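A predicted structure for the sequence below; I have some questions about it.
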Amino acid sequence: MAKILITGGTGFIGIPLVKKLSDLGHEITLLKRENSDLSPFNELSKIKYINGDVQDIESIRNAIEGIEIIYHLAAYTGIWARKKTIYYNINVKGTENIALVALEKDIPLLYVSSFTALGPTPPEPVDETYENPQFYMEYEKSKYQAKKLVKDLIPKGLKVQIFYPGIVFGPGDFNIFGRMLFDVMRGKILPLGVCPGKGESITCLSYVEDLSNILAHSFERKDLYGEDFILGGENVKFREYLDLIAEISRGKKAIKLPFWITMVYAWLLEVGAFFTKKSPFLTRPTLKAIKYHRAYSSEKAIDKLGYKITPLREALEETIKWYKEFNTKEKKKE
């Protein structure tokens, strides 16, 4: 049984990870913001909560008393921000703060990054050694910078495993790709129920249950600190992914729009965001990012960690079942 500190534990990946670690008997401490929603953990009695911020290194130091393992998942994942510095402040500086504290206290660190830190790829899957800093989104740039900072601390003694999930999907996701899945499932064109362009770009999909399963045990592999792992899934064309969602949920194919139309739509949403001060559902940099291949190999994680990938259709069936149940509950509230 380990004493574990988790940042980002109230996020999409964090919630199932916290539950699995708790079920395994570990003592969990969550570093959280004051306004964090803790309702997913109502049935878990042995979780300690500490208010703090990864941007404040002293709040991290205050949270690590007695801690043996750190999981760092906290990140600003929004596709848009009025002040772009938020990506650097949280994703880069915040990660550096966590890594520096882990180093000074000699605490092993499990850092969940993103496949975007590796950059766009050729159509053939690449491994963890690949690097292509051709970025379109501030989020991508920040994850790349954070990865470099963490890796630079390894020769100085930092014990860390770095993980690169693909596009993460599964029950409970209402980030951009979760919203897209929900809209395609219901056959809604707006706001995100279409395939931009022909959808020929390849993307790598990660089922959230697969991630939480492997992350909950990876810290036990002390021989693998200093290494990084792609935690992806099936590599498919973007249109194939959306078509599969539409087929499972409605027996049809996803609606497709010319790329230039979706770019104009995204521009209008961005303009509106400056007046409403609300994040747009879609942005032009996001569309540019998904226009390029993102094909990644998880062979290293499969071979060394025993990572298991749920078949895409099976994972989507479970996810769509959850969304349908959620949709039914929401309609009853109306």
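Done, it's in. Numbers count the residues shown, from 1 in each chain.

alpha carbons only for contacts and neighbour counts from here, please
Noted.

ok, which stretches of this structure are strands?
3-7, 27-32, 47-51, 69-72, 109-112, 160-165, 167-169, 194-196, 202-207, 228-231, 235-237, 255-257 (DSSP state E).

which residues touch D53?
Counting by C-alpha atoms under 8 Å, 6 or more residues apart in numbering, D53 touches 31-33, 59-60.

With P125 instead?
Listed by C-alpha under 8 Å, 6+ apart, the contact set of P125 reads 235, 294-297.

Top of the contacts of D53 by number of neighbours, please.
L31 (26 neighbours; other C-alpha atoms under 10 Å).

That one and G94, how far apart?
Distance from L31 to G94, counting by C-alpha to C-alpha, to the nearest Å: 12 Å.

Regarding this structure, what is its longest helix?
When secondary structure is assigned using DSSP state H, the longest helix within the chain turns out to be helix 312-333.

Packing partners of that one?
Of the remaining helices and strands, those touching helix 312-333 by 3 or more C-alpha pairs under 8 Å, 6 or more residues apart in numbering; DSSP states H and E are helix 176-186, helix 238-250.

A further structure is provided below for comparison with the first:
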Amino acid sequence: MWLNKLQSMKIFITGATGFIGKQVLEQLKKTKHELFCLVRKTNPSIEILRSSGVNVIEGDVRDKSSVLKAMKGCDWVINLANIYTFWEPDKSVYKTTNVDGTRNVMECALETRILKVVHISSVVTYGKPAENPFKEDSTPGSEKYSVYAQTKFEGDQIAWDLYKNKGLPLVVIYPGAVLGAGDPKSSGAYVSGLVRKTLPATVFKKSILTWVHVKDVAEGIIKAAEKPDNIGERYIIAKHQISLKEFNKMISEVSGVSLPFISMPDFMAMTSAYMLTGISNLIKKPPIWGMSVDQMKTMKEGFRADGSKAEKELGITYTSIKTALEEQIAALRN
């Protein structure tokens, strides 16, 4: 049945209006697959999505009944829905989406007899493993450096428990730090801040992060869905292990914009983050310059992830960081 239906599968997608989700949709539209996107009624992009030719179903991963109703009749699930921020005025939103929402999607996939679930996680769920760089089978570090990372990890554990105990046909994707045009979140905001000279200083120059182009992540998600006989597999999708010092230099070279004169010492950056986060918690507005404690901890600790398995097994050819930055900076200037 798998091979007979492979040319045209009905794919249920959550998080389709997000940064990665948009790219997944763009690539899937070039295939014969039929797309069904779960979108909140209040989402400002819902009409744009409707006009793009995909099937839009109003619902919310936090509402299991809406997920179950929308998922019926589909073959695959691509679960991208999550709260990806490093500060929220109400911390409970992380759990309701990243943990409870994941549980709802996975349980509905079992109830509707979905053939494959591709769940999108993050390399930050590994924390800081003893193995460095770490691979898919590395034991995660005990500490997670953000509420986002902790709740994504908890959601993953729910999915893996259902795989082990209930036979959930699960594959999990772990993207690194994602770059590309149109990124409104932390990586994109950081690049934008340097290019537009709104960041007063650079921080954590020795920290190493593993970067990846959003198009490569989307390609990996789709190839993981289409690949037969890979239920139970994990794929890190990340390539370029680069220090923030090198990364900043590349941004400067591509943009032609000089970097901030000040390089803030680590202790000062963390002290500032605690102070700004405390103020934000009182006034219920995000920390200036994105300097939340969670984001600063994540940048300070960094992550070195080995994405070679996705290259070998999924056939991904990773895009250069320079290309990703060129596209991202060009989009900022248009």
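Noted; the coordinates are in hand. Please read these numbers as outputs of a predicted model, since none were measured by experiment.

would you list the helices and strands packed on helix 312-333 of the first structure in a markdown table and tack on mean neighbour count?
Shown next, in a markdown table, are these (neighbours: other C-alpha atoms under 10 Å):
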| stretch | mean neighbour count |
| --- | --- |
| helix 176-186 | 21 |
| helix 238-250 | 21 |
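
Format those as a markdown table; extra columns: distance to T85 of the first structure.
Putting those into a markdown table (distance: least, C-alpha to C-alpha, whole Å) gives the following:
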| stretch | distance to T85 of the first structure |
| --- | --- |
| helix 176-186 | 21 |
| helix 238-250 | 30 |
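
Can you tell me which of these is nearest to E124 of the first structure?
With respect to E124 of the first structure, and counting by C-alpha to C-alpha, the nearest of these is helix 238-250 at 14.8 Å.

against the second structure, where does the closest one fall?
Correspondence between helix 238-250 of the first structure and the second structure is established over residues 244-256, with TM-score structural alignment as the criterion.

between the helices and strands packed on helix 312-333 of the first structure, which gets nearest to G272 of the first structure?
Closest to G272 of the first structure of these is helix 176-186 (C-alpha to C-alpha; 17.3 Å).

Average offset of the closest one relative to the second structure?
Taken over the aligned residues, the distance from helix 176-186 of the first structure to the second structure averages 1.2 Å (mean C-alpha distance after the TM-score superposition for the first structure).

ok, the counterpart of P184 of the second structure in the first structure to G8 of the first structure distance?
Taking TM-score structural alignment, the alignment pairs P184 of the second structure with F174 from the first structure. In this structure, F174 of the first structure and G8 of the first structure are separated by 16 Å, where distance is defined by C-alpha to C-alpha.

And K324 of the first structure, by the same measure?
Here the distance between K324 of the first structure and G8 of the first structure works out to 27 Å (C-alpha to C-alpha).

Mind checking which of those two has more residues around it?
Residue environment comparison for K324 of the first structure versus G8 gives the larger neighbour count to G8, 23 against 15, counting by other C-alpha under 10 Å.

tell me the contacts of whichever residue in the second structure pairs up with the more buried one?
Applying TM-score structural alignment, one finds that G8 of the first structure aligns to G15 in the second structure. Under the criterion of C-alpha under 8 Å, 6+ apart, the contact list for G15 of the second structure reads 21, 37-39, 79-82.

Now render those as JSON lines, adding distance to L276 of the second structure.
Compiled in JSON lines, the contacts of G15 of the second structure are given as follows (distance: C-alpha to C-alpha, whole Å):
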{"residue": "G21", "distance to L276 of the second structure": "31"}
{"residue": "C37", "distance to L276 of the second structure": "37"}
{"residue": "L38", "distance to L276 of the second structure": "36"}
{"residue": "V39", "distance to L276 of the second structure": "33"}
{"residue": "N79", "distance to L276 of the second structure": "33"}
{"residue": "L80", "distance to L276 of the second structure": "30"}
{"residue": "A81", "distance to L276 of the second structure": "28"}
{"residue": "N82", "distance to L276 of the second structure": "25"}
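
buried set for the longest helix of the first structure?
Of the residues in helix 312-333 of the first structure, 312, 315-317, 319-320, 323 count as buried by neighbour count, 16 or more other C-alpha atoms under 10 Å.

At which residues are the helices of the stretch 51-200 of the first structure located?
For the stretch 51-200 of the first structure, applying DSSP state H, counting those that start in this stretch gives helices covering 57-63, 85-86, 94-104, 138-153, 176-186.

okay, these in CSV with distance to Y307 of the first structure next?
Rendered in CSV, the data for these read as follows (distance: least, C-alpha to C-alpha, whole Å):
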stretch, distance to Y307 of the first structure
helix 57-63, 30
helix 85-86, 33
helix 94-104, 25
helix 138-153, 21
helix 176-186, 23
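
For K48 of the first structure, which of those helices is the nearest?
Taking C-alpha to C-alpha, helix 57-63 is the member of the helices of the stretch 51-200 of the first structure nearest to K48 of the first structure, at 10.1 Å.

Can you give the distance from that closest one to the centre of its chain?
24 Å (C-alpha atoms, centre = their mean, to the nearest Å).

That one corresponds to what range in the second structure?
The aligned range for helix 57-63 of the first structure is 64-70, by TM-score structural alignment.
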